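Trainee: Here is a sequence with its predicted model. Questions after.
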Amino acid sequence: MTVANVLFLESPAGVGFSYASKSFDYTMGDKQTAKDSYTFLINWLERFPEYKTRDFFITGESYAGHYVPQLASLILSQNKNTNRTIINLRGIAVKHFDPCSSDYVLSYLNRAEVQEALHARNTSWEHCSGFDWTDSPITILPTINQLIANGISVWIYSGDIDGMIPVTSTRYSVNKLKLPVETAWRPWYYNKEVGGYVVGYKGVVLTTVRGAGHTVPSYQSERALVMISSFLQGKLPPSFTE
């Protein structure tokens, strides 16, 4: 099933195959990460201009609950400069497995032929790297409010068995936005089974994915596809009657 063109970005510098040529570039923070990601996107679109007119959505999981809204906010700000490439930002989705999957990924991405195929430099790939992090806001909710005010579609999704960022914690955070409910909390379905639950607020959709942990697609790939497809189409995940 073809849903979208996907561009994967390892961020910040030093994560995965990404690297910087100068050591001081590894002193990172939320703001610098957003700036670097924006610079990458602009340069990528200049290199592949056929994608400039496409609708653009940003998704992420875990600490990308900071990265994604802040990058979206920076895009909105920079789009006001008509002399620059305009990024057609339409929406964001933020996440606020197989226990051996990390081992599989580590082994696969450290194979020489895989690194060559990805045009990555010959290096030792690892999941996380230590950084001197310079800034991290206590809350990202004001940025979420800014995006809502600018008409950006905001989805927050959560695996219902996520022990790192539980659904309850996510609901408490969303409730602090004090948004009116447009669609009451209800189940959504895939393959005649409950795929998760969803509630539609004015400006934000909060959805869960049943049977998924912290990295949702690693646990429930098909349900995750239904969820992300609904996000891209601008509609809630399907009810039982659809």
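Mentor: Done, it's in. Residues are numbered from 1 along each chain as shown.

Trainee: going forward, measure contacts and count neighbours with C-alpha atoms only.
Mentor: Fine.

Trainee: Identify the residues contacting the residue nearest the centre of the chain.
Mentor: Nearest to the mean C-alpha position of the chain, by C-alpha atoms, centre = their mean, lies Gly60 at 1.6 Å. Neighbouring residues of Gly60 by C-alpha atoms under 8 Å, 6 or more residues apart in numbering: 67-68, 93-95.

Trainee: Tabulate those (TSV), appending secondary structure and distance to Thr183.
Mentor: Shown next, in TSV, are those (DSSP: H, G, I helix; E, B strand; the rest coil; distance: C-alpha to C-alpha, whole Å):
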residue	secondary structure	distance to Thr183
Tyr67	helix	28
Val68	helix	25
Ala93	strand	18
Val94	strand	20
Lys95	strand	20
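
Trainee: buried ones in the longest helix along the chain?
Mentor: In the chain, assigned by DSSP state H, the helix with the most residues is helix 30-47. Along helix 30-47, these residues count as buried under the neighbour rule (16 or more other C-alpha atoms under 10 Å): 30-34, 37-38, 41-42, 45.

Trainee: this is the other structure I want to compare:
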Amino acid sequence: MASSTVARHPLFTIFVAIFMLLAIAARDKQEGDRAGFLPGQPRSPPVSQFSGYVTVDEHNGRALFYWFFEAQTLPAQKPLILWLNGDPGCSSVGYGAASELGPLLVNSNGTGLEFNTFAWNKEANLLFLESPVGVGFSYTNTTSDLDNIDDRFVANDVYTFLVNWFNRFPQYKSHDFYISGESYAGHYVPQLAEVVYDHNKHLGGNQQINLKGFIVGNAETNDYFDYTGIVQFAWSHSVISDQFYEQVKNVCDFRISPIANECSHLMNLLYKMYHEIDIYNVYAPKCTTDGSAFLSSSSDSTVKKEAKNKSKRSRMYSGYDPCHSNYVEAYFNRMDVQKSLHANTSGWIQDRRWSLCSDLISDDYDMEVFSVLPIYSKLIKAGIKIWVYSGDVDGRVPFIGSRYWVEALGLPIKSQVATMVFKKSGCWKVC
């Protein structure tokens, strides 16, 4: 019996060879981003982590910095969550990863790290991104980029980041994908979700990002409800007087954007009334140091100025130490830490220190979107899942405003409000 052979077209062989070369290149880039043990990291439990840069605009030399943690168990079976911090202009590496929900938190003196028993990577693969460009280690070689940053610019950059990141980590392309964040990320997150959703409609299945939903906490969402919540929270917690509260109600019409100058003046006075209170946690003690003792270059006048100015955003996360932000900045300004994270390879922060929040971004950011609620309605109709949570001690983006805008969506309630208790702390939930 004559043996038979299957002839393969030369183009097929070339395609297979190219595919294999691309796979090898992606694996090499991925492994090049692997971070071993960081300075001061505990040896146990082990943490699988990667960090580095992904280019989002080759022409302008624009790249975003990420820090990625695989799930503690069965990462191949767990979803992928992207985390974004807000303000705008604050670092997801310094806040989200190293102070809140990452597996490695900066310790109480800034000399090392400690394991976070409440890390989200117990249940998911966690991707932290410093965005927009100019925040943290993310950089651009074209300074005019920093003059053009608004919500649309950010969403498009992060989408490009995701496409390129998945090319580097193709094993996660099929995973359920969720976008999450807090504060001004209440704008970033739904707008990015919309960009992903719209792109997916015009792409083939293997090119789509497997978006399943998004998660937002104490999220800036709608100017009218957000400002109303800020004022009512300050009044109900005795930060402002009855007379001042009535004055704001008489002067301010938060349905108009931007708000009138007289109203803007009153709101600035309201924020100043928090000068002895941490607006992000009104029951927490406030840090009394400017942080200069923790900075490696404390002799530099620019460093001292930034350390003083940053107090407006200092917030307490890990445990009950109100000065934790100082420790985080001290840690990420260490050269050995930056080298271990493959950070600052371009020398972007050579003449300035890494900071938790960028005044350059927050002061010049174009906040042109009054409300993202239309995006909620659009994506809910499309079947995208959304989880909203809101802590009750935040005076900057209070739960009161969150209640108002959730109600404004007019969604049917499937189950009644119920209490939820963890240890001795209580809250309520609604589905």
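Mentor: Ah, there it is. Bear in mind that the values here come from a model prediction, so they are computed numbers and not experimental data.

Trainee: Overlay the chains and give the TM-score.
Mentor: TM-score of the superposed chains, computed with TM-score structural alignment, normalised by the length of the first structure, equals 0.78; 199 aligned residues with a C-alpha RMSD of 1.6 Å.

Trainee: one step back: which residue lines up with the residue nearest to the centre of the first structure in the second structure?
Mentor: The alignment partner of Gly60 of the first structure in the second structure, by TM-score structural alignment, is Gly181.

Trainee: Over to its match. Which of the three states is it?
Mentor: Following DSSP: H, G, I helix; E, B strand; the rest coil, the label given to Gly181 of the second structure is strand.

Trainee: From Trp354 of the second structure, how far off is it?
Mentor: The gap separating Gly181 of the second structure from Trp354 of the second structure is 21 Å, by C-alpha to C-alpha, to the nearest Å.

Trainee: Next: Arg27 of the second structure.
Mentor: In terms of C-alpha to C-alpha, Arg27 of the second structure sits 30 Å off from Trp354 of the second structure.

Trainee: Compare these two (neighbour count), which wins?
Mentor: Shown here are Arg27 of the second structure and Trp354; by other C-alpha atoms under 10 Å, Trp354 has more neighbours (24 against 17).

Trainee: What is the corresponding segment of the first structure for the strand or helix carrying Val303 of the second structure?
Mentor: Val303 of the second structure belongs to helix 301-309 when assigned by DSSP states H and E. Using TM-score structural alignment, helix 301-309 of the second structure lines up with nothing in the first structure.

Trainee: Just give me the mean distance for the helix or strand following that helix relative to the first structure.
Mentor: Per DSSP H and E, helix 301-309 of the second structure leads on to helix 324-332 as the next helix or strand towards the C-terminus. Compared with the first structure after fitting, helix 324-332 of the second structure deviates on average by 1.0 Å (mean C-alpha distance after the TM-score superposition for the first structure).

Trainee: Give the buried residues for stretch 177-194 of the first structure.
Mentor: 187-190, 194.

Trainee: Which positions in the second structure sit opposite the longest helix of the first structure in the alignment?
Mentor: Under TM-score structural alignment, the match for helix 30-47 of the first structure is residues 151-168.

Trainee: And the buried residues of stretch 177-194 of the first structure, which two are furthest apart?
Mentor: Checked with C-alpha to C-alpha, these reach their widest spread between Pro187 and Tyr190, with 10.3 Å between them.

Trainee: just the helices in the first structure please.
Mentor: 30-47, 64-79, 101-109, 112-117, 141-149, 167-175, 216-219, 221-233.

Trainee: can you put the ones you listed in JSON lines and add distance to Phe131 of the first structure?
Mentor: Formatted as JSON lines, the helices of the first structure follow (distance: least, C-alpha to C-alpha, whole Å):
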{"stretch": "helix 30-47", "distance to Phe131 of the first structure": "12"}
{"stretch": "helix 64-79", "distance to Phe131 of the first structure": "15"}
{"stretch": "helix 101-109", "distance to Phe131 of the first structure": "20"}
{"stretch": "helix 112-117", "distance to Phe131 of the first structure": "24"}
{"stretch": "helix 141-149", "distance to Phe131 of the first structure": "24"}
{"stretch": "helix 167-175", "distance to Phe131 of the first structure": "26"}
{"stretch": "helix 216-219", "distance to Phe131 of the first structure": "26"}
{"stretch": "helix 221-233", "distance to Phe131 of the first structure": "31"}
